[in-house]
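In: Predicted model and sequence below, questions to follow.
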Amino acid sequence: MVDVVVDPGVPPEDAQLLRDSRQVLLKMRHGWAPEPRRAISSSRHRMIAAFGTVAFFGVMLGIGGVARGLGLLMLVAIGIPLMIVLFVRNDLPEDEDDDDEDERVAYEQLRWYEGRYVLTEDLDEASARLLARAQRAIATVTTSRVNAEGLLDDVRNGVMLPAQEWEIARLLAKLSALRTKHRETVSQGLTPEVEAVAAPLARALDSSEEAVLARVEALERYAVNVTDAERAFVAHRQIEELRGRLHQYEELVAETGADTFAVPELERLAVDADRLEQALRRSVSSAHEAFGHLEP
């Protein structure tokens, strides 16, 4: 089961970042946000002040002709090494490791996509099962050889199936959140007046789940048709391979005088190949018809 379902409208690079950043998204779900980057530390302030002091005295000493050499010596002996240390230290992170910085960068990008992704943690148990069923059906289609060979409408599959997955996940997330709140309220005990209102609302939740279930079952019917086409496709390929070697079998039978081997049985391969080709066409046609029911 995919842990993060992303709105197909999200740019591909950002969508992949969303899928790869599940732990950050979970933290964000609980209100986490990275702390602001810290300003220059007090130790760095002291270093800057020290460098400024050395430079100042170096300049002041350098104003007098006699002391110019001493001022330059102070700058070279103290100021320049201090400046090197300052810049080296400035390049090193103080209280922040690489993981924190990666999470900060991810947060800056991901916070714009709230509402454009669904985590499995957003779903209650029943909804998670429904989403898993939908994803299994979609995987059956997208990984099939008939889809890879272009016997199905692979372009429309590439657009429609992710859209279906997202819509199912989005609706199930809303259903889960509302159903959880509804159960919390009901568990506290209801007066007859409130119960009269709560009962229709519970039925509304049930009918919404049934509507999503109908979407999932439509996907599963499509996947069943694709599975049938897959079996016919594989069998047709195998028969074609055998039929391509038919003359070799016939030659071997003739040369060995194997009269007990009935050549007509071999010739039935041609008939079987035709039959399987027709079955494949019917299966693909049925799959196309089932796919049509997925469209809004």
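Out: Everything's here; your move.

In: hey, let's count contacts and neighbours off CA atoms from now on
Out: Will do.

In: Now do the helices in the stretch 151-296 of the chain.
Out: 154-187, 192-244, 246-256, 263-292 (DSSP state H, counting those that start in this stretch).

In: JSON lines please, covering these and showing mean neighbour count and distance to residue 14.
Out: Putting the helices of the stretch 151-296 of the chain into JSON lines (neighbours: other C-alpha atoms under 10 Å; distance: least, C-alpha to C-alpha, whole Å) gives the following:
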{"stretch": "helix 154-187", "mean neighbour count": "17", "distance to residue 14": "16"}
{"stretch": "helix 192-244", "mean neighbour count": "17", "distance to residue 14": "27"}
{"stretch": "helix 246-256", "mean neighbour count": "13", "distance to residue 14": "54"}
{"stretch": "helix 263-292", "mean neighbour count": "17", "distance to residue 14": "29"}
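
In: ok, and here's another one to check against it:
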Amino acid sequence: MQRVVVDPEVPGEVADLFRQNGPLLYRLRTKRPPRDVDAPRVPGALMGFFGGSVAVVGGGLVFAGAPIPQAVVLLIPLIIFYLFILGVVYLARKPSPVDSVERLLYAHSRQWHGRFLILEDFDYDARHQLGRVQRAIDHILRSRVNAMGMLDSVRNSVMLPAEEWEIARLLNKLSSLRAKHRHLAKGGRSPEVLAAMAPLERALAASEAAVLARVEALERYAGHVADAERALRAQGQIEVLRAHLPEYEQLVAETGAARFSGPEIRHLSGDADMLQRALRESVRSAHEAFRHLG
């Protein structure tokens, strides 16, 4: 499933919140803001009513001749009752965890408006290309060769999210422009209209090709990383086999089968050397693809 794309300039904790709540961001965009986003927990009018009623009752008791200490004692049950009511109202109005996330998302989405893109910001073709971009980036960043520092892991962690955002931003513009273009073409296509629209269609096609080239460059980089991953995995397996080589050599020597099996077993060292060269070549190709991407 495609994730929300966030401008790398957005703080990390906010970006993570956006990525984890794509459907909720869409709902916030298409309905009224969360209720009581900025309201206090307990209505001020209710507190004012309770305070005023306590003052009126207390003043009435004093006016009726009750000593002040006795009036205070008589007011205690009323105050306790009012505090109980206020507590009930507070708990009733206290937001649930979902409401709290919704409020937080709403506040951040207003603050960072235009700095994140959700699935609904793209048309079908753009979603498909964005999925390709995100799969390629995830494969690169999660690879063992990247974690082991065989690639430029620091630059990857900075440049690849920036490239994802830039491609997503362009795909969003293409989606919007394609929708407008289809709307303009709805009224029929006379020769005059076709002639007028031809340069626009060429510009749109050229832009689509340019964005597709960036997507394919990312995929080529991910392909070289995949080659390096396969070579690294195979190299590890060959090294395990080489560790057991003396056992096999001893066995064939004891059974007198050395003249049949010895040459095949010795090829193992050559295979390991070949895989080491393949790994170096794959990593070199990945570095070249990375430089081209940058």
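Out: That came through fine. Remember, it's a predicted structure, so these values are computed and weren't measured experimentally.

In: Drop the TM-score for these two in here.
Out: TM-score for the superposed chains, counting by TM-score structural alignment, normalised by the length of the second structure: 0.88, backed by 291 aligned residues with a C-alpha RMSD of 2.5 Å.

In: what about the helices of the stretch 151-296 of the first structure, which gets the closest to residue 131 of the first structure?
Out: Residue 131 of the first structure lies closest to helix 154-187 among these, at 6.3 Å (C-alpha to C-alpha).

In: mean deviation (superposed) between that closest one and the second structure, please.
Out: Taken over the aligned residues, the distance from helix 154-187 of the first structure to the second structure averages 1.1 Å (mean C-alpha distance after the TM-score superposition for the first structure).

In: Does that helix pack against any helices or strands, and if so which?
Out: strand 4-6, strand 117-119, helix 125-142, helix 192-244 (3 or more C-alpha pairs under 8 Å, 6 or more residues apart in numbering; DSSP states H and E).

In: Let me have those in CSV, adding distance to residue 152 of the first structure as columns.
Out: As requested, these are exported to CSV (distance: least, C-alpha to C-alpha, whole Å):
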stretch, distance to residue 152 of the first structure
strand 4-6, 24
strand 117-119, 28
helix 125-142, 9
helix 192-244, 9
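
In: wait, which of the ones you listed is closest to residue 32 of the first structure?
Out: strand 117-119 (16.0 Å).

In: what does that closest one contact?
Out: With contacts defined as C-alpha atoms under 8 Å, 6 or more residues apart in numbering, strand 117-119 of the first structure is touched by 3-7, 18, 22, 169-170, 173.

In: So residue 35 of the first structure lies in a helix, does it not?
Out: No: under DSSP: H, G, I helix; E, B strand; the rest coil, residue 35 of the first structure sits outside any helix and is assigned coil.

In: residue in the second structure matching it?
Out: Using TM-score structural alignment, the partner of residue 35 of the first structure in the second structure is residue 35.

In: rewinding a little: as CSV, the helices of the stretch 151-296 of the first structure with distance to residue 99 of the first structure would be great.
Out: Compiled in CSV, the helices of the stretch 151-296 of the first structure are given as follows (distance: least, C-alpha to C-alpha, whole Å):
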stretch, distance to residue 99 of the first structure
helix 154-187, 30
helix 192-244, 39
helix 246-256, 64
helix 263-292, 44
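
In: what's the closest of these to residue 53 of the first structure?
Out: Closest among those, once you apply C-alpha to C-alpha, is helix 154-187, at 62.0 Å.

In: Residue range in the second structure corresponding to the closest one, please.
Out: Counting by TM-score structural alignment, helix 154-187 of the first structure corresponds to 153-186 in the second structure.

In: Ok, which of the helices and strands packed on helix 154-187 of the first structure comes nearest residue 185 of the first structure?
Out: Nearest of these (C-alpha to C-alpha): helix 192-244, 9.4 Å.
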